[in-house]
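**Student:** missing the sequence, but the structure's below:
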């Protein structure tokens, strides 16, 4: 026996009746927690996309660049710079778990899925994961949403309770 290990109990943890997760079983809490993690990853990937788009535009934005000649190229640069701005707004909405953030995330994920026509497999995977997370867990968005930290804590508690119950049964 390890004297430094956490104390163990053979009884499963009781679920608090006042908890917002009292009506959910372990599998539902697990799905919500993993989808919440997926949404955070999607937001980070959108921020990475902003950086990549801006870096790809740097050569065109040099003062002596020939890419800015003509009105159509200026319109292209302005249009291309609006995409990172919308991605930034979408990322903020996803991090804050707002309803409009969910809508923007769905729009950008659909656009990512449609990039399969350009054989962009990474965009397809990101888009599918985002759509799966957004459509599968609307309760993660809006004013009465489940917060990520609360989900994480509940998931860890229930996982420990399941582990302890499994150990008790094996004895």
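**Tutor:** Ah, there it is. Here the structure is a predicted model, which means the values were calculated and not measured. Numbering: from 1, shown residues only.

**Student:** From now on I want contacts and neighbour counts done on CA atoms only, so please keep to that.
**Tutor:** OK.

**Student:** Tell me which stretches of the protein form helices.
**Tutor:** 26-57, 71-96, 99-114, 121-136, 148-170 (DSSP state H).

**Student:** Any chance of JSON lines for these, columns mean neighbour count?
**Tutor:** Shown next, in JSON lines, are these (neighbours: other C-alpha atoms under 10 Å):
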{"stretch": "helix 26-57", "mean neighbour count": "17"}
{"stretch": "helix 71-96", "mean neighbour count": "16"}
{"stretch": "helix 99-114", "mean neighbour count": "20"}
{"stretch": "helix 121-136", "mean neighbour count": "19"}
{"stretch": "helix 148-170", "mean neighbour count": "16"}
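
**Student:** The spatially closest residue to residue 110 that is not a sequence neighbour and residue 105: what is the separation?
**Tutor:** Leaving aside its chain neighbours, residue 110 sits nearest to residue 127 (6.2 Å; criterion: C-alpha to C-alpha, 6 or more residues apart in numbering). Computed as C-alpha to C-alpha, to the nearest Å, the residue 127 to residue 105 distance reads 9 Å.

**Student:** And here is the other one:
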């Protein structure tokens, strides 16, 4: 995997955060890797593992170097919805940086190559309010809120406020619902 390193800051908007990211694309060795497992006839699969798992050459691996967590993303959709789906622990600048990567891919026909990543600016300014700590999106939050509502412990307004505090919009919920119905 070829890695490219990027930084993001929010200093132009008066912020103090500094994000450090590794962005990678699978290389030829990863695309040729085949499983050593065998089927009932003792045969190994003729198909590369990454392809059998649904990954494509358009997928980017994006790791937050402060938290050590990352995921594979397919640029082009909603960075916020994708981040909610993966539920990784990230710095406050991760979502805006991911959205910036998605925009770079859109400008290049929906895909970023190693050459594209090498040519992109290594320092990106994003307009995000500062925060003292990172966060983990998604997870049990929604089910916990639904349970609290069902128990009469929260109103719908309380739930909306809590979701907003976690950066989850009504659009994010609609996207999650559509994905869940499709699975």
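**Tutor:** Nice, I can see it. On a predicted model such as this, the values are computed, not experimentally measured, just so you know.

**Student:** What TM-score do the two superposed chains give?
**Tutor:** Scored against TM-score structural alignment, normalised by the length of the first structure, the superposed chains reach a TM-score of 0.27; 91 aligned residues with a C-alpha RMSD of 6.0 Å.

**Student:** mind listing the strands for the second structure?
**Tutor:** 2-9, 18-25, 60-64, 69-73, 89-90, 123-125, 135-136 (DSSP state E).

**Student:** Using a markdown table, lay out those together with mean neighbour count and distance to residue 147 of the second structure.
**Tutor:** Below are those laid out as a markdown table (neighbours: other C-alpha atoms under 10 Å; distance: least, C-alpha to C-alpha, whole Å):
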| stretch | mean neighbour count | distance to residue 147 of the second structure |
| --- | --- | --- |
| strand 2-9 | 17 | 37 |
| strand 18-25 | 20 | 35 |
| strand 60-64 | 21 | 32 |
| strand 69-73 | 17 | 29 |
| strand 89-90 | 20 | 24 |
| strand 123-125 | 15 | 39 |
| strand 135-136 | 16 | 20 |
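
**Student:** Just send the ones you listed back as TSV, with distance to residue 96 of the second structure too.
**Tutor:** Converted to TSV, those look like this (distance: least, C-alpha to C-alpha, whole Å):
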stretch	distance to residue 96 of the second structure
strand 2-9	9
strand 18-25	10
strand 60-64	12
strand 69-73	14
strand 89-90	11
strand 123-125	9
strand 135-136	14
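
**Student:** Distance of the residue lying closest to residue 5 of the second structure once chain neighbours are set aside relative to residue 69 of the second structure?
**Tutor:** Distance criterion C-alpha to C-alpha, 6+ apart; nearest residue to residue 5 of the second structure, sequence neighbours excluded, is residue 22 at 4.6 Å. Distance of residue 22 of the second structure to residue 69 of the second structure, given as C-alpha to C-alpha: 10 Å.

**Student:** shared neighbours, these two?
**Tutor:** Common contacts of residue 22 of the second structure and residue 69, defined by C-alpha atoms under 8 Å, 6 or more residues apart in numbering, comprise residue 63.

**Student:** ok, back up a step: which one of the strands of the second structure lies nearest to residue 180 of the second structure?
**Tutor:** Closest to residue 180 of the second structure of the strands of the second structure, according to C-alpha to C-alpha: strand 69-73, at 17.8 Å.

**Student:** Who are the contact partners of the closest residue to residue 105 of the first structure other than its chain neighbours?
**Tutor:** Excluding its sequence neighbours, the residue lying closest to residue 105 of the first structure (C-alpha to C-alpha, 6+ apart) is residue 90, at 6.1 Å. Neighbouring residues of residue 90 of the first structure by C-alpha under 8 Å, 6+ apart: 43, 101-102, 104-105.

**Student:** same thing with residue 114 of the first structure?
**Tutor:** Applying C-alpha under 8 Å, 6+ apart, the residues near residue 114 of the first structure are residue 124.

**Student:** quick one: the helices in the second structure?
**Tutor:** Going by DSSP H, the second structure shows helices at 28-32, 49-52, 79-86, 94-107, 114-119, 141-150, 156-165, 170-182.

**Student:** Now for residue 141 of the second structure, how many residues are close by?
**Tutor:** By the criterion of other C-alpha atoms under 10 Å, residue 141 of the second structure has 13 neighbours.
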